[in-house]
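Participant: only geometry, no sequence info:
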């Protein structure tokens, strides 16, 4: 019998109890140490800027990037990146993002003594990290697009329905249009619509607005 359990972002007491349970039955538990797109996204998000560049260029190079392609100039050193990549992998394991024995997605290559001539990534990980990098780097664009879409959706509802608008009505209208928005986000959109002249604030102490006559 084989049972597969996937838990996204375990936190707090639940994570501690889960790890304790797995440790108790370690001889019967086989952890999935595969790099998935989700794990790759979490890994890439956690990297500092220069380390991200190493991973990105390794993917672009079908699994390898030479040291000369990473240096901004002849004086730029690659020392220290290997240790930081290792620490990141350890911190992720402690947070439950991946198993402790997961294989490093990228490894330094060199003659030793701290000298690095390049970084390599297993070929089968290249498409996984390619998708993960795309997902992470397009998140700001997607978020901006979503924000604009939410404003347009509420603007359309206000124009069609008129009347008085508060936070609850705005959240409901957005939900009806297929958008999940928090109270804070709904209030911000109401302020934006008021700034554009579509709504007028009618209560100085609450987020209550009315369409212009």
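Facilitator: Great, that's in hand. The model shown is predicted, which means the values in this text are computed figures rather than measured ones.
Participant: CA only for contacts and neighbour counts going forward, please
Facilitator: Fine.
Participant: So which elements touch the longest helix belonging to the chain?
Facilitator: Ranked by number of residues, the top helix in the chain under DSSP state H is helix 139-161. With contacts defined as 3 or more Cα pairs under 8 Å, 6 or more residues apart in numbering; DSSP states H and E, the packing partners of helix 139-161 are helix 167-176, helix 183-195.
Participant: this is the comparison structure:
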């Protein structure tokens, strides 16, 4: 048996009880942690402008955004981009927009220590995010 439940704007009390029930039966519950056009649109709308640029460019460039494309007006720093991408993903879990365990739709690429050479969106998400962004920016 497969049961799909969608609750738009649940109250805090209801959401807490539902999540507790699901946790109680966790071994039998399969959580849908896939990116859909609706989830991608929500993620994109919640991002600050600079982070939106990264996601939009990745969606139109087969997933890859080079750091040099993001450095504009002499600004050599990409500080803060990754944090915004992560915070929206975490906020989505807290707000119930998507379940815990969603994979980040885009990740920084680089040697580490805060240095970013670019951002990469998995190829299977490019069309999903491209469609979501097109729907928003019509």
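Facilitator: Structure's in. What do you need? If you're wondering where the values come from, they're calculated on a predicted model, not measured in any experiment.
Participant: TM-score of the superposition?
Facilitator: Between these two chains, after superposing, the TM-score reads 0.93 (TM-score structural alignment, normalised by the length of structure 2); 138 aligned residues with a Cα RMSD of 1.4 Å.
Participant: follow-up on the earlier one: show the subsequent helix or strand relative to the longest helix of structure 1.
Facilitator: strand 164-165 (DSSP states H and E).
Participant: gap between that next one and the chain center?
Facilitator: Here strand 164-165 of structure 1 is found 35 Å from its chain centre; the criterion is Cα atoms, centre = their mean, to the nearest Å.
Participant: Next: stretch 92-100 of structure 2.
Facilitator: For stretch 92-100 of structure 2, the distance to the chain centre is 11 Å (Cα atoms, centre = their mean).
Participant: With stretch 164-179 of structure 1 instead?
Facilitator: Stretch 164-179 of structure 1 has its C-alpha centroid displaced from the chain centroid by 27 Å (Cα atoms, centre = their mean).
Participant: so where in structure 2 does it end up aligned?
Facilitator: Stretch 164-179 of structure 1 lines up with nothing in structure 2 when matched by TM-score structural alignment.
Participant: How about that stretch, which residues are buried there?
Facilitator: For stretch 164-179 of structure 1, burial by neighbour count (16 or more other Cα atoms under 10 Å) applies to 164-167, 170-174, 179.
Participant: so who does residue 137 of structure 2 touch?
Facilitator: By Cα atoms under 8 Å, 6 or more residues apart in numbering, no residues touch residue 137 of structure 2.
Participant: mind checking how far it is from residue 123 of structure 2?
Facilitator: 21 Å (Cα to Cα, to the nearest Å).
Participant: Which stretches in structure 1 count as strands?
Facilitator: Counting by DSSP state E, structure 1 has strands at residues 64-66, 107-109, 118-120, 164-165, 199-201, 209-211.
Participant: As CSV, those strands with distance to residue 53 of structure 1 would be great.
Facilitator: Formatted as CSV, those follow (distance: least, Cα to Cα, whole Å):
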stretch, distance to residue 53 of structure 1
strand 64-66, 10
strand 107-109, 14
strand 118-120, 11
strand 164-165, 47
strand 199-201, 46
strand 209-211, 48
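Participant: Identify whichever of those lies nearest to residue 51 of structure 1.
Facilitator: Across these, residue 51 of structure 1 has its closest neighbour in strand 118-120 (10.8 Å, Cα to Cα).
Participant: Could you check how far the closest one is from the centre of its chain?
Facilitator: How far strand 118-120 of structure 1 lies from its chain's middle: 25 Å, per Cα atoms, centre = their mean.
Participant: and that strand, how far from structure 2 on average?
Facilitator: Its matched residues in structure 2 lie on average 0.5 Å from strand 118-120 of structure 1 after superposition (mean Cα distance after the TM-score superposition for structure 1).
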